[in-house]
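Novice: I need the structure of the sequence given here:
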Amino acid sequence: MSDRNNVFLYYTPTDEVEVKLEKLKELGREHGLTLVDDASKANIIASIGGDGAFLQAIRKTGFREDCLYVGINDGRLGFYTDFNLDDLDGIKAGLQSDMVEVLRYPILDVTVDGNENFHCINECSIRSNIIKTFAIDVYIDNIYFETFRGDGMVVSTPTGSTAYNKSLRGAIVDPRLASMQLTEIASLNNNEYRTLGSPLLLNKDRELVLKIVQDGNDHPIIGADNEALSIRHSHEVKIKVSDKMIKTIKLKDNSFVHKVKRSFL
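Specialist: Below you'll find the predicted structure:
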């Protein structure tokens, strides 16, 4: 990491975390790392906390392709946080050896009504904002696919497949597959509305368009990862796998298979 020595720490300050960070900062200085207060000047952006903190670190720093993102957990295991703030020896070993590798994670490009653009690394969700179902016309590569009625839909990345998507009985997808998955939230299937009724995995070159049917509940909530966006009166949401990828550091002995087994089995 000699050519990547400017580090920005993203975390929520508490007395306990600040004490632990002093030891982490000292370790960093010993290995030639420089702490910076401006994320735009960093080559490494390290989040302190769980997966939620990691997602926010990426979002708040603009989904940068020119830096490495590192997740350091504070006792809460996650899919993005390979290092432990209480295990400085483990962090030190990662800095000194070939125990770490760089992974590239696909992200989603989302456009709302042709002018609101943002990225997601876990998922984009569209949900009803009142206790009432709403309808969505689904198009894949400009081909009408189905009309959905229910509580909403979730479009997830492979890394996001183990989050909200899994709670909806979506498939867990290997992060090496650049793809996106469409999963329904409480769909209605009757004589008027008929949907696929199962998760749909789409290749990275597909374009998904969700058109909200304007029938009285046309103000759904749009979520980007773990954040609700202040977008209202939306009519059309266009989603595709981005050409951009997020680079992150992980331990070689903590693979995707290890994480799935540890978390769910």
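Novice: can we go C-alpha only for contacts and neighbour counts from here?
Specialist: Noted.
Novice: mind checking how far R206 is from S198?
Specialist: According to CA to CA, to the nearest Å, R206 and S198 sit 18 Å apart.
Novice: What are the buried residues along the top strand by length along the chain?
Specialist: The strand that spans the most residues within the chain, counting by DSSP state E, is strand 236-251. Neighbour-count burial for strand 236-251 flags 236-242, 244-251 (criterion: 16 or more other CA atoms under 10 Å).
Novice: elements contacting it?
Specialist: Packed against strand 236-251 by the contact rule (3 or more CA pairs under 8 Å, 6 or more residues apart in numbering; DSSP states H and E) you find strand 68-73, strand 100-112, strand 179-185, strand 207-212.
Novice: ok, and what's touching the third one?
Specialist: Right, strand 179-185. Under the criterion CA atoms under 8 Å, 6 or more residues apart in numbering, residues 106, 108, 150-158, 161, 165, 168, 170, 197-204, 240-241 lie in contact with strand 179-185.
Novice: Now do the contacts for the residue lying closest to K238 once chain neighbours are set aside.
Specialist: Closest residue to K238 apart from its sequence neighbours, by CA to CA, 6 or more residues apart in numbering: V209 at 4.4 Å. Residues counted as contacts of V209 (CA under 8 Å, 6+ apart) are 138-142, 236-239.
Novice: Among those residues, which pair sits farthest apart?
Specialist: D141 and E236 (14.2 Å; CA to CA).
Novice: Give the other helices and strands that the lengthiest helix in the chain contacts.
Specialist: Longest helix in the chain, counting residues (DSSP state H): helix 15-30. For helix 15-30, the packing partners by 3+ CA pairs under 8 Å, 6+ apart come out as helix 88-96.
Novice: For the helix it packs on, list every residue counted as buried.
Specialist: Under the neighbour-count criterion of 16+ other CA under 10 Å, helix 88-96 has 91, 94-95 buried.
Novice: What residues sit buried inside stretch 165-178?
Specialist: Residues 165, 168, 170-173, 175, 178 are the ones in stretch 165-178 that count as buried (16+ other CA under 10 Å).
Novice: List the ones among these that fall in helices.
Specialist: Per DSSP H, helices hold the following members of those: N165.
Novice: Would you do the same for the sequence below? I want to compare the two.
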Amino acid sequence: MSERTHIYIYTKHDEKSLEKKMILTEMFSKYGFTAVDDAQNSNIIISLGGDGAFLQAVRKTGFRQDCLYAGISTTGTLSMYCDFYFHEMETMIQAVLRSEIEIRRYPILQVIVDNNPPFYCLNEFSIRSNIIKTFVLDVVIDNLHFETFRGDGMIISTPTGSTAYNKSVNGAVVDPLLPCFQVSELASVNSNTYRSLGSSFILSGQRQLTLRLKQDGNDFPTMAMDNESLSIKHVESVNITLSDRLVKTVKLKNNSFWEKVKRTYL
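Specialist: You can find the predicted model right below:
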């Protein structure tokens, strides 16, 4: 960590957030760190806020592979991506300087919609009908037709994203040390014509998942990457794989993923 001294702070632009950003900038300066205005000139990227701010910080800075990310909570509670309290920042800085932190690596999804450039997701990719009717997806795993789904939509989540939208539809919570991704249904309709598994399933990181939309007037689905919408018309297919990219975050040694799950949900 000693060679990482250039910090970019991502935050909202309201008065309170900018005030906290200034306080952090001055504090980091006392310990020999330099706050920069351009994320490309940084090697540590810090988000101020909650998990939503962390997701945006990662996305807006391009899922940097040569940087460390850290989430600082300004909500008064720690969360899945925010490991540090704003009011305890000096403790965090001292831990960094004494090498009392570890590097956590989170897998991310790569999503390709038709022939568009790839998109990346740290939490999940979701696809839903955008009109008041169900839609139909052919679910293909490694070029093998697996099922024909009819319902409201699907969520494809990373292990860390398994605790978010995926968990709310009774998907499994998955250890991020497992290189995999999870597929969960939204209100499936099972009949003699359309039949799907009816439960979440987990795919190895070596698998490729393809969702092919039946062209029945619902070719402009609602799609989201983490907490950001994706607007593409006339969608025919979506290819999803586990990317070889990883998001590297800093954590205190006594703050594992499962300690965070327990703190958040139990």
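Novice: of the contacts of V209 of structure 1, closest to D225 of structure 1?
Specialist: Ranked by distance to D225 of structure 1 (CA to CA), these are led by I239 at 13.8 Å.
Novice: Contacts only, for the nearest residue to the closest one once chain neighbours are set aside.
Specialist: Of all residues not flanking I239 of structure 1 in the chain, V110 sits nearest, at 4.6 Å (CA to CA, 6+ apart). Listed by CA under 8 Å, 6+ apart, the contact partners of V110 of structure 1 are 117-120, 124, 237-240.
Novice: hmm, try it at 7 Å
Specialist: Residues near V110 of structure 1 by CA atoms under 7 Å, 6 or more residues apart in numbering: 117-119, 237-240.
Novice: tell me the two of those residues that are most distant?
Specialist: H119 and V237 (12.5 Å).
Novice: on that earlier part again, distance to Q56 of structure 1 added to the helices and strands packed on strand 236-251 of structure 1, as TSV?
Specialist: Below are those laid out as TSV (distance: least, CA to CA, whole Å):
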stretch	distance to Q56 of structure 1
strand 68-73	11
strand 100-112	14
strand 179-185	21
strand 207-212	25
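Novice: With structure 1 overlaid, report how far stretch 101-109 of structure 2 is off on average.
Specialist: When structure 1 is overlaid, stretch 101-109 of structure 2 sits 0.8 Å from its aligned residues on average, using mean CA distance after the TM-score superposition for structure 1.
Novice: Quick one: map K248 of structure 2 onto structure 1.
Specialist: Alignment note: K248 of structure 2 maps to K247 in structure 1; criterion TM-score structural alignment.
Novice: Find me whatever residue is spatially closest to V235 of structure 2, sequence neighbours aside.
Specialist: Spatial nearest neighbour of V235 of structure 2, excluding adjacent residues (CA to CA, 6+ apart): D219 at 5.3 Å.
Novice: With F84 of structure 2 instead?
Specialist: I72 (4.9 Å).
Novice: burial count for the one you found?
Specialist: I72 of structure 2 has 27 neighbouring residues, counting by other CA atoms under 10 Å.
Novice: E101 of structure 1 now?
Specialist: Residues lying near E101 of structure 1 (other CA under 10 Å) number 12.
Novice: next one: E3 of structure 2
Specialist: 6.
Novice: Name the nearest residue to S40 of structure 1, ignoring sequence neighbours.
Specialist: T61 (7.6 Å).
Novice: For E16 of structure 1, give its distance to G49 of structure 1.
Specialist: 12 Å.
Novice: Name the residue in those two with the higher neighbour count.
Specialist: Per other CA under 10 Å, whichever of E16 of structure 1 and G49 has more neighbours is G49, with 23 against 8.
Novice: What residue in structure 2 is paired with that one?
Specialist: Per TM-score structural alignment, G49 of structure 1 is aligned with G49.
Novice: for its match, what are its contacts?
Specialist: Residues near G49 of structure 2 by CA under 7 Å, 6+ apart: 11, 72-75.
Novice: swap in S237 of structure 2?
Specialist: 113-114, 210-213.
Novice: Over in structure 1, tell me which residue corresponds to it.
Specialist: Residue pairing (TM-score structural alignment): S237 of structure 2 is matched to E236 of structure 1.
Novice: just F149 of structure 2 next, same as before
Specialist: Aligned by TM-score structural alignment, F149 of structure 2 pairs with F148 of structure 1.
Novice: Just give the number of residues close to that match.
Specialist: 27.
Novice: That one reaches Y139, doesn't it?
Specialist: No. With contact defined as CA atoms under 7 Å, F148 of structure 1 does not reach Y139; the gap is 11.0 Å.
Novice: Show me what stretch 26-39 of structure 2 is in contact with.
Specialist: 5-8, 25, 42, 61.
Novice: What about the residues you listed, which are in helices?
Specialist: Among the contacts of stretch 26-39 of structure 2, DSSP H puts T25 in helices.
Novice: possible to save the contacts of V110 of structure 1 as a markdown table with distance to T34 of structure 1?
Specialist: Converted to a markdown table, those look like this (distance: CA to CA, whole Å):
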| residue | distance to T34 of structure 1 |
| --- | --- |
| N117 | 33 |
| F118 | 30 |
| H119 | 29 |
| V237 | 41 |
| K238 | 40 |
| I239 | 38 |
| K240 | 37 |
